[in-house]
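Asks: Got a predicted model here, sequence first, then my questions.
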Amino acid sequence: MATAVELRVLVGKLKRRLREQTNLGGLAWSQVSVLGHLERDGPATVTALARAEGMRPQSMGANVSALLAAGLVSGSPDPGDGRQTLLSLTPACHELVRASRAAREDWLFQAIQTRLAPKEQAQLAGAVELLKRLVEP
């Protein structure tokens, strides 16, 4: 049980450190989460995004409005239901996401290289394989 607690706390700290490396122009984390959904799952309606985030469509509408105003998402009519709008990432947003991901990976790479001895780096690589087994079905 102690290992599970320590791992949960440690993963939380790592997530926070990686978030610190993210440079998405001062977006709220709820907005960043919307961008993540659109990147992973493709175009979606406000209603679908609200459901995925567990929030009311009105609240999601405010997030989407800010992302539209920032030029990070664009909307087009849903071919299955013209009353709905499908939201997708703009090319500028794809580049911003790519650059942010690269910054986080670079920070992590540098931290591993400078803080861990070669033997420890090998141990970490083995631990990553074990962690994969915890999360894969």
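Replies: Yep, that arrived. Just so you know, these numbers come straight off a predicted model, no measurement behind them.
Asks: CA atoms for contacts and neighbours, from now on please.
Replies: Noted.
Asks: biggest strand in the protein by residues?
Replies: strand 81-89 (DSSP state E).
Asks: If you count contacts, what does the following helix or strand past that strand end up packed against?
Replies: Downstream of strand 81-89, the next assigned helix or strand under DSSP states H and E is helix 91-115. Under the contact criterion of 3 or more CA pairs under 8 Å, 6 or more residues apart in numbering; DSSP states H and E, helix 91-115 touches helix 2-20.
Asks: take the one below as the second:
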Amino acid sequence: MGKSTLDSEATPLSTAAAELRVLLGQLRRRLREQAGPGDLTASQISVLGRIERDGPTTVTALAQIEGVRSQSMGATVATLQTAGFIAGASHPTDGRQTILSLTPACRAWIKKHRAQREDWLVRTMQAKLSPAEQKKVADAIGLLKRLVDP
């Protein structure tokens, strides 16, 4: 069995990949810190993001996608419903199921919190990077997008 690229001697590319992975994790944590105290848990935010991206869905479908038990997802959804972030409506063809969607209040909350994180990032980039470095970051975004495109 041959050695993988990661098992072999570190190359500049593998070193860059490791550093990028660590750096993105640190950046994600810093952005999460900008949300402020008393906000939602990571799993609750994940559920809201999933519904925002994929559209209305059921508890069962959310549980499958998020890789948790339906009962656990039901508890998460119940908390989000109590907070006024998710609304449920009867399934049009299966009355046993409830279709979950984001409320207008949730959409406003998402918009506000994204703006806060983006404002922090803009201020931080302006404070720590020269205009030339800011341009390099902006130029690198296109390359990073290509890494995640299918």
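Replies: Ah, there it is. Model, not experiment: these values are computed from the prediction.
Asks: average gap between the longest strand of the first structure and the second structure?
Replies: After superposition onto the second structure, strand 81-89 of the first structure sits on average 0.7 Å from its aligned residues (mean CA distance after the TM-score superposition for the first structure).
Asks: Show me what counts as buried in that strand.
Replies: Neighbour-count burial for strand 81-89 of the first structure flags 84-89 (criterion: 16 or more other CA atoms under 10 Å).
Asks: What lies in contact with that strand?
Replies: Outside strand 81-89 of the first structure, the residues that touch it by CA atoms under 8 Å, 6 or more residues apart in numbering are 35, 38-39, 42-46, 72-78.
Asks: okay, and that strand goes to which residues in the second structure?
Replies: Taken onto the second structure by TM-score structural alignment, strand 81-89 of the first structure occupies residues 94-102 there.
Asks: Determine how far the matching stretch lies from the middle of the whole chain.
Replies: 24 Å (CA atoms, centre = their mean, to the nearest Å).
Asks: Same check on stretch 92-99 of the second structure?
Replies: 28 Å.
Asks: same check, this time on stretch 111-120 of the first structure
Replies: Counting by CA atoms, centre = their mean, stretch 111-120 of the first structure comes out at 26 Å from the chain centroid.
Asks: What residues in the second structure pair up with that stretch?
Replies: Against the second structure, stretch 111-120 of the first structure falls on residues 124-133 (TM-score structural alignment).
Asks: Regarding that stretch, how distant is the last residue from the first?
Replies: 12 Å (CA to CA, to the nearest Å).
Asks: Stretch 15-31 of the first structure too?
Replies: 17 Å.
Asks: any idea which element the residue most central in space within the first structure lies in?
Replies: Centroid-nearest residue in the first structure, with CA atoms, centre = their mean: Gly36, separated by 4.5 Å. Using DSSP H and E, Gly36 of the first structure sits in helix 29-41.
Asks: and for that helix, what span of the second structure is it aligned with?
Replies: So helix 29-41 of the first structure sits over residues 42-54 in the second structure, by TM-score structural alignment.
Asks: on average, how far is the matching stretch from the matching bit in the first structure?
Replies: When the first structure is overlaid, stretch 42-54 of the second structure sits 0.8 Å from its aligned residues on average, using mean CA distance after the TM-score superposition for the first structure.
Asks: how distant is that stretch from the center of its chain?
Replies: For stretch 42-54 of the second structure, the distance to the chain centre is 7 Å (CA atoms, centre = their mean).
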